[in-house]
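Enquirer: Below are the sequence and a predicted model for it; my questions follow.
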Amino acid sequence: MSAYHAAARSLPPIGCNGRGAQASSLSQPVSLTEAPIEAQFRLVREAGAFDYFDRLPGAAELPAYQRCMAETGLPVRTASWFYALGRDDALLPQKLKLAAEVGAKTHNIMLYWHDSEGRPISNAQVVDFYLRAWDLGLAHGVEPALEYHVNMWSEDPRRIAPVAEAVRKRGIPFWLTLDYSHAIFKIGNAQELAICGLLGDAGAVLDPFAPGNFVDQWLQMGIVRWLQVRSVAPNGPRNIWSVQDPTNAVAAVPEHSIFPYRAGQPGRGILYPFTEPAPGQWHSPWQAGATAMTREVVRKVLTHHHTHADSPLRWITTEMINLPDYAHNARFSLIEQNAAIARFVRESWEALGRPPG
């Protein structure tokens, strides 16, 4: 068996997104103001559930990252950034070089639905951006992956397969970062389904339990390089503890958005506690069954990886993060929610037994 196939037969390393490294609590809610990077690395290490740290440093932060990696034994293997066509074209080579310098092997690209002038970008433009990222990244040993994500070109998930096929026709692998929380939270939510054009019966394909769902489609295409796991609930509650403030720019909310963000409105409901919060830690009722779809996606991806020697899956990260559409102002431990997901991933893999063959 080749080294490539041998790697595909084991559980990929599990990382924690740095935005989730907060020891939040009833007295110290999840904050947009983050702990120093040294504290983030320490929390991820002390959780005892992770193999690496997932984040792209700023250029000035690189020495601190390198020191933290040496001190904690946690490498950086994956790193992400946001891009708008027509505004951030020159940023791409800089971020790819920085990803290589910190040790990342895959750079997750979140490419906004709109360009810098507010015009929706075409599939052809997405393909061109990916191919450019591939060529630039190859020089540094860093591969690109495009993420399935709200506010990005892929918020309509039907666009992913044709973009992937167009890239592959050029003889280049297409890698997808699968964060299926961006599908699950829309299920049963008419406003969210309308945004991505999947109202009515068309929305059934979002359900990971339904025949022909997108998770199965993308796994069969062999494009899932990176699994990001965030617990969400179908038609989950919006984050009423975090209201929109247009004067305070936050990551993942672009200048031009497909979602009608309005001042004073709560964040979107793209996070649901994975384990039951204690009284006062969460703004809404919690039901264990609401996490079933999140768990099913993990099982599907791991089962496919377990049974396919040519599986391209290389990275898994937990994504319970601090932003307004997610966990901002929650009163549970954010790092512990991430660790609970990581433990579930490991337990799910162990339950599959020894890989066949």
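Expert: Perfect, I can see it now. What you see is a predicted model; the values in this text were computed from it and never measured. Numbers count the residues shown, from 1 in each chain.
Enquirer: Please make it C-alpha for all contacts and neighbour counts, starting now.
Expert: Will do.
Enquirer: doesn't residue 317 fall inside a strand?
Expert: Yes. Assessed by DSSP: H, G, I helix; E, B strand; the rest coil, residue 317 belongs to a strand.
Enquirer: what's around it, how many residues?
Expert: 27 (other Cα atoms under 10 Å).
Enquirer: ok, now which ones touch it?
Expert: Applying Cα atoms under 8 Å, 6 or more residues apart in numbering to residue 317 gives the contacts 14-17, 54, 226-229, 342.
Enquirer: Swap in 10 Å and give it another go.
Expert: By Cα atoms under 10 Å, 6 or more residues apart in numbering, the contact list for residue 317 reads 12-17, 50-54, 78, 179, 226-230, 338, 341-342, 345.
Enquirer: Likewise for residue 216?
Expert: By Cα under 10 Å, 6+ apart, the neighbours of residue 216 are 205, 208-210, 222, 297, 300-301, 304.
Enquirer: Of those, which belong to helices?
Expert: 297, 300-301, 304 (DSSP state H).
Enquirer: want to throw the contacts of residue 216 into CSV with distance to residue 250 and neighbour count?
Expert: Shown next, in CSV, are the contacts of residue 216 (distance: Cα to Cα, whole Å; neighbours: other Cα atoms under 10 Å):
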residue, distance to residue 250, neighbour count
205, 31, 20
208, 30, 22
209, 33, 16
210, 34, 12
222, 33, 19
297, 28, 23
300, 32, 16
301, 30, 20
304, 35, 17
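Enquirer: Would you format these as CSV with distance to residue 96 included?
Expert: Converted to CSV, the contacts of residue 216 look like this (distance: Cα to Cα, whole Å):
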residue, distance to residue 96
205, 34
208, 33
209, 36
210, 37
222, 24
297, 29
300, 30
301, 27
304, 29
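Enquirer: I'd assumed residue 130 was in a helix, is it?
Expert: Yes. When three-state DSSP is applied, residue 130 is found to be in a helix.
Enquirer: Structure two is appended below for comparative analysis:
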Amino acid sequence: MPSPKAAALPPIGCNGRGAQASSPAAPVSLVEPSIEEQFRLVSEAGVFDSFDRLPMPDQVDTYLACIERWKLPVGTASWFYALGRDEPLLSQKLQLAAKVGATLHNIMVHWHDAKGRPIDDEEVVDFYLRAYDLGMPLGVEPTLELHVNMWSEDPRRVAPVAEAVRRRGVPFNFTLDYSHVIFKMGNEEELRICGLTDDVASGKVELDPRRPGSLVDQWLDMGIVRWLQVRSVAPNGPRNRWSVLDPTQPVAAVPTHSIFEYRAGEPGRGILYPFEKPMPGEWHSSWDDSALDCTRAVVRKVLAHHARRADSRLAAITTEMINLPDYAHNARFSLIGQNAAIARHVRQVWAEESATAPAR
């Protein structure tokens, strides 16, 4: 009988939107470096195993050349979909993912369809099953993300959708980006817009990943976590007052019909908090290391589960410090540096957890 083997840390990738060598002289910008420069920055950070991004149709050759030059594979890729409009895109995006070697396609399905109607759980299930049927022959698994402005902004919907998929005899893959929950903790407006206020107040739903019975525990116990995305964020953290919203200008991840009221002149939502302490003038708000406790708790819980459970389905990890207005737009710290700091933390936690875990 072969000896039990220790679990392996899944590859750690960096989201291409986070590949900027920003600084006080060159703040985080919506105008991104070239794909070649993004690959270079991720590779030269020295802590990443892969590059996370979906190419546009005319970028495939560039991606393939960069993968070869920097010895940095693309394992994961994401896209946004509004039902009633973007169904034809699904096959195209899955094929693009396959062309560059990605084995996971992260799917963000908007809360509203193209006409502004909130979609129901069964529609999410049907879209996932279609993605599964289209993607699996290509070697690309679909995975649905926990994300603001998407069907899963109300995280109570995740378990019913997962169970409905599994009743059809298909594995449910979930992308866990818990920053989209942590930033709502203690924030009355953010809890209200997705209907969480009463359930959180009564204890029916536990958002805090440091406490037993949290949503993180629930999803890990269900065995659905396929991809861990790590963005540091603070409970009820500061909104991004350095990025003033202009609803007339389309921005990725902000749909035409949004569950959140994006008002002209308002700051971006507070879905990012620096992982490393910013230098004076690099960040718009005060910084407290303890605000990162929830982010660290999620990383440790997921990695501890992966180290100890033979049935862990975790296949990918990415860092998600990105450049959009709800996140790091106009910050003066190094965006690639913040991503690299998170990757180093993930590796440190894994070393600790795997050292004490029995072979499985």
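Expert: Received the coordinates, thanks. What you see is a predicted model, and the numbers here were worked out from it, not measured in a lab.
Enquirer: what two of the ones in helices among the contacts of residue 216 of the first structure are the furthest from one another?
Expert: 297 and 304 (10.7 Å; Cα to Cα).
Enquirer: Residue 11 of the second structure -> the first structure?
Expert: Per TM-score structural alignment, the equivalent position to residue 11 of the second structure in the first structure is residue 13.
Enquirer: That match - how many residues pack around it?
Expert: With other Cα under 10 Å as criterion, residue 13 of the first structure counts 14.
Enquirer: what about the strands in the stretch 201-350 of the second structure?
Expert: Secondary structure of the stretch 201-350 of the second structure, counting by DSSP state E, counting those that start in this stretch: strands at 225-230, 240-244, 267-268, 316-319.
Enquirer: roughly how far is the longest one from the heart of the chain?
Expert: Between the centre of strand 225-230 of the second structure and the centre of its host chain there is 7 Å, according to Cα atoms, centre = their mean, to the nearest Å.
Enquirer: mean offset of it relative to the first structure (after superposition)
Expert: Taking mean Cα distance after the TM-score superposition for the first structure, the mean distance separating strand 225-230 of the second structure from the aligned residues in the first structure is 0.1 Å.
Enquirer: do the same with the last one
Expert: Here strand 316-319 of the second structure is compared with the first structure after superposition; its mean distance to the aligned residues, by mean Cα distance after the TM-score superposition for the first structure, is 0.2 Å.
Enquirer: how distant is that strand from the center of its chain?
Expert: Counting by Cα atoms, centre = their mean, strand 316-319 of the second structure comes out at 8 Å from the chain centroid.
Enquirer: Quick one: neighbours of the residue nearest to residue 15 of the second structure when sequence neighbours are not counted, just the number.
Expert: If the residues on either side of it in the chain are set aside, residue 15 of the second structure comes closest to residue 52, at 4.7 Å by Cα to Cα, 6 or more residues apart in numbering. A total of 27 residues lie near residue 52 of the second structure under the criterion other Cα under 10 Å.
Enquirer: which part of the second structure lines up with stretch 26-39 of the first structure?
Expert: With TM-score structural alignment as the criterion, stretch 26-39 of the first structure aligns to 24-37.
Enquirer: Tell me the residues of the first structure aligned with stretch 101-121 of the second structure.
Expert: By TM-score structural alignment, stretch 101-121 of the second structure lines up with residues 103-123 in the first structure.
Enquirer: Show me which parts of stretch 197-204 of the second structure are buried, residue by residue.
Expert: 197, 200 (16 or more other Cα atoms under 10 Å).
Enquirer: rewinding a little: gap between the two ends of the match of stretch 101-121 of the second structure?
Expert: Stretch 103-123 of the first structure has an end-to-end distance of 30 Å (Cα to Cα, to the nearest Å).
Enquirer: What residues sit buried inside it?
Expert: For stretch 103-123 of the first structure, by 16+ other Cα under 10 Å, it's 103-116, 118, 120-121, 123.
Enquirer: Show me how far that stretch is from its chain's centre.
Expert: 14 Å.
Enquirer: what sits against residue 346 of the second structure?
Expert: 9, 12, 230, 296, 299-300, 303, 317-319, 340.
Enquirer: cutoff 8 Å now
Expert: So residue 346 of the second structure contacts residue 299 (Cα under 8 Å, 6+ apart).
Enquirer: Okay, it and residue 48 of the second structure: tell me how far apart.
Expert: 11 Å.
Enquirer: Ok, residue 302 of the second structure next?
Expert: 19 Å.
Enquirer: Ok, residue 164 of the second structure next?
Expert: 35 Å.
Enquirer: Between the two, which is the more surrounded one?
Expert: Counted by other Cα under 10 Å, residue 164 of the second structure and residue 48 do not tie: residue 48 has more neighbours, with 21 against 17.
Enquirer: What is the equivalent residue in the first structure for the more buried one?
Expert: In the first structure, the residue paired with residue 48 of the second structure is residue 50, using TM-score structural alignment.
Enquirer: where exactly do the helices run in the first structure?
Expert: 3-8, 37-47, 62-72, 91-102, 123-138, 160-168, 181-184, 190-195, 214-221, 292-307, 334-351.
Enquirer: For those, state which one has the densest average packing.
Expert: Of the helices of the first structure, the one with the most neighbours on average (mean count of other Cα atoms under 10 Å) is helix 181-184, at a mean of 25.
Enquirer: measure stretch 18-36 of the second structure end to end?
Expert: Terminal-residue distance, stretch 18-36 of the second structure (Cα to Cα): 14 Å.
Enquirer: I misspoke; the intended subject was stretch 27-40 of the first structure.
Expert: With Cα to Cα as the measure, stretch 27-40 of the first structure spans 19 Å from end to end.
Enquirer: can I assume residue 12 of the second structure is in contact with residue 314?
Expert: No. Contact criterion Cα atoms under 8 Å: residue 12 of the second structure and residue 314 do not qualify, at 11.6 Å.
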